[in-house]
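K.L.:
this one's structure only:
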């Protein structure tokens, strides 16, 4: 055998080995509803993606597409990611539910994980966090700190996740301040800084001195800072650039452990369909630093509630509770079941206004 043929054979073998190594990489994709710099929801999902890279090193390749509208655009983006060889795809917004299920049917060998949805398949799992636990803490602080007794709430879409959050915050604000009133503006967006700023400003003009939000940008924080004497809470991410005020605490979504665990399962061949709904106890929901702008006794009470939820001693939806129409819902000491919470389509007694259909 000539030296040339030997070298050619060695080069070919090396090339095949390199290809095999490349193929051994697990490719993990992410579809984001907002930009990775939104400072909130998408930012934290992207932190989870970066955690996968840090944890697995050259065993993984991650790809992402940001600012993907919910609906047909999402289906195209998810399809494209599957065609590009992704082994596992995380779709990170409620409106991606049907597009995810539709694409999953066409790619049975790809694993899909959908955030905040409820539809599963052999290759589709769902995951979400019990954000309402964090809302309970926020409601307690808000009810104690409001001087106008008007709390503004910027709601995104009238889906169970958002309705749960409004109810939880209201229940806990009302417990400590019977005079409290919630004013709700439906923004019909997850991320639109201009819309969110307008909503915050409108609520402040209506007398709100506390703003809660279920939208993803820091625009409401900036509007509150400009107005002065208004407190806010970080949503999905810490939004720490606005502390100690107006941002006095936050709900932080910690997706990192889940993303690492599910990537590992794909690598190990042990991935199975499941529905995950974790809260403060397992660490998927974190409460950001409560600043010194909050009175010490209020901070202590809020942290005690957080601890009670973490160890299972307290459930934010504990009776007696009635629905908005005055009908009975939960008896004294009774707690809401997950099925009701996951499909929540009603306000609790005392909240004003109707849920848009």
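P.N.:
In hand now; what should we look at? On a predicted model such as this, the values are computed, not experimentally measured, just so you know.

K.L.:
Going by C-alpha atoms from here, please, whenever you check contacts or count neighbours.
P.N.:
Noted.

K.L.:
Pull up the gap between residue 208 and residue 320, please.
P.N.:
Computed as CA to CA, to the nearest Å, the residue 208 to residue 320 distance reads 28 Å.

K.L.:
try it against this one:
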């Protein structure tokens, strides 16, 4: 029979080991992607952020992801399964996941959710997005300077405010440096469909465009631009490897710092619901290296614009600006407020065609 002191000592050791094991339990963090991680665009860059989390935290974090999840009921099913399987923090990385995120979060109040590009928050739901329109002001300037046909093509995904803002910002700044520029817009109603994106790029080229922008996720348009000898911009990632001659620059989504900070807050127990909308200054939006085919003076002009935006000296939506119908939107020197930008559903003056319903 063991003496009481020995029994108590063993119990204390056992409790200590249990406490250590509990303390060492990794935070379980999930990511849901609308496209494949190999799209070399939107989902690819979010997954680069996930990998950065793993590298930064090591064994303190366990990450999982589900790719190519349609927006809607399928997303709600995937999120429910993640919550049931013990995830502490879940990132939902597409606009169409907004309502599924809110619905599932209401059922799992102890799980924290982060929704990208949405606007609905809850006690356990944060929202985050990037001011991509800042980057589009920069590449719009380059496009306006570089086009020889004065026709710029834009492959658009869905008519949501984020995409409409991007079209408007790119057009405004292309028009500032080239009053003769025209935008040709093709809506493909998908985030990731290389076949549709390639067809859209081909259709734009047949309309005479010699520069292509996109708000879709695959490098298909860049590949077509390379094959057809025109110019293009990388979207979400650099995409240089798909158009070494065609690519002029790119808008790069840099989610790594945000993901690391939010996972750290989860680990520290300081996570709270926030709304984040960052741009060039904090580095969430990065401008890819300029191609050597862009003349030095145009590179300098584009860089100066990016620097001015980052410094807070210039806002891409500064009046005078009119809506498409000619009505005044912003007076001279007036800056658009975030609420209007977040819900933007109109084209600015000069863009042809209607915003789809």
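P.N.:
Noted; the coordinates are in hand. None of the values given here were measured: they were computed from a predicted structure.

K.L.:
So between residue 208 and residue 320 of the first structure, which is more surrounded?
P.N.:
The neighbour count for residue 208 of the first structure versus residue 320, taken as other CA atoms under 10 Å, is higher for residue 208 (24 against 13).

K.L.:
Now do the same contact list for the more buried one.
P.N.:
Residue 208 of the first structure sits next to 148, 149, 150, 151, 152, 183, 230 when contact means CA atoms under 8 Å, 6 or more residues apart in numbering.

K.L.:
In the stretch 1-150 of the second structure, what residue spans correspond to helices?
P.N.:
All helices of the stretch 1-150 of the second structure, identified by DSSP state H, counting those that start in this stretch, fall at 4-23, 42-57, 73-84, 98-107, 132-146.

K.L.:
Then the stretch 151-300 of the second structure?
P.N.:
Listed in chain order (using DSSP H, counting those that start in this stretch), the helices of the stretch 151-300 of the second structure are 161-177, 194-206, 220-228, 256-268, 296-311.

K.L.:
Columns distance to residue 114 of the second structure on top of those, output as CSV?
P.N.:
Shown next, in CSV, are the helices of the stretch 151-300 of the second structure (distance: least, CA to CA, whole Å):
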stretch, distance to residue 114 of the second structure
helix 161-177, 18
helix 194-206, 28
helix 220-228, 29
helix 256-268, 9
helix 296-311, 25
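
K.L.:
Please name whichever of those is nearest to residue 326 of the second structure.
P.N.:
helix 161-177 (14.3 Å; CA to CA).

K.L.:
Can you mark which positions in the closest one are buried?
P.N.:
For helix 161-177 of the second structure, a neighbour-count test (16 or more other CA atoms under 10 Å) marks 161-175 as buried.

K.L.:
Check the helices of the stretch 1-150 of the second structure for me and report the most buried one.
P.N.:
Among these, helix 132-146 has the highest mean neighbour count (mean count of other CA atoms under 10 Å), at a mean of 27.

K.L.:
which residue lines up with residue 330 of the second structure in the first structure?
P.N.:
The alignment partner of residue 330 of the second structure in the first structure, by TM-score structural alignment, is residue 330.

K.L.:
Not counting residues beside it along the chain, what's closest to that match?
P.N.:
Leaving aside its chain neighbours, residue 330 of the first structure sits nearest to residue 319 (4.6 Å; criterion: CA to CA, 6 or more residues apart in numbering).

K.L.:
residue contacts, that neighbour?
P.N.:
Residues near residue 319 of the first structure by CA under 8 Å, 6+ apart: 329, 330, 331, 332, 333, 334, 335.
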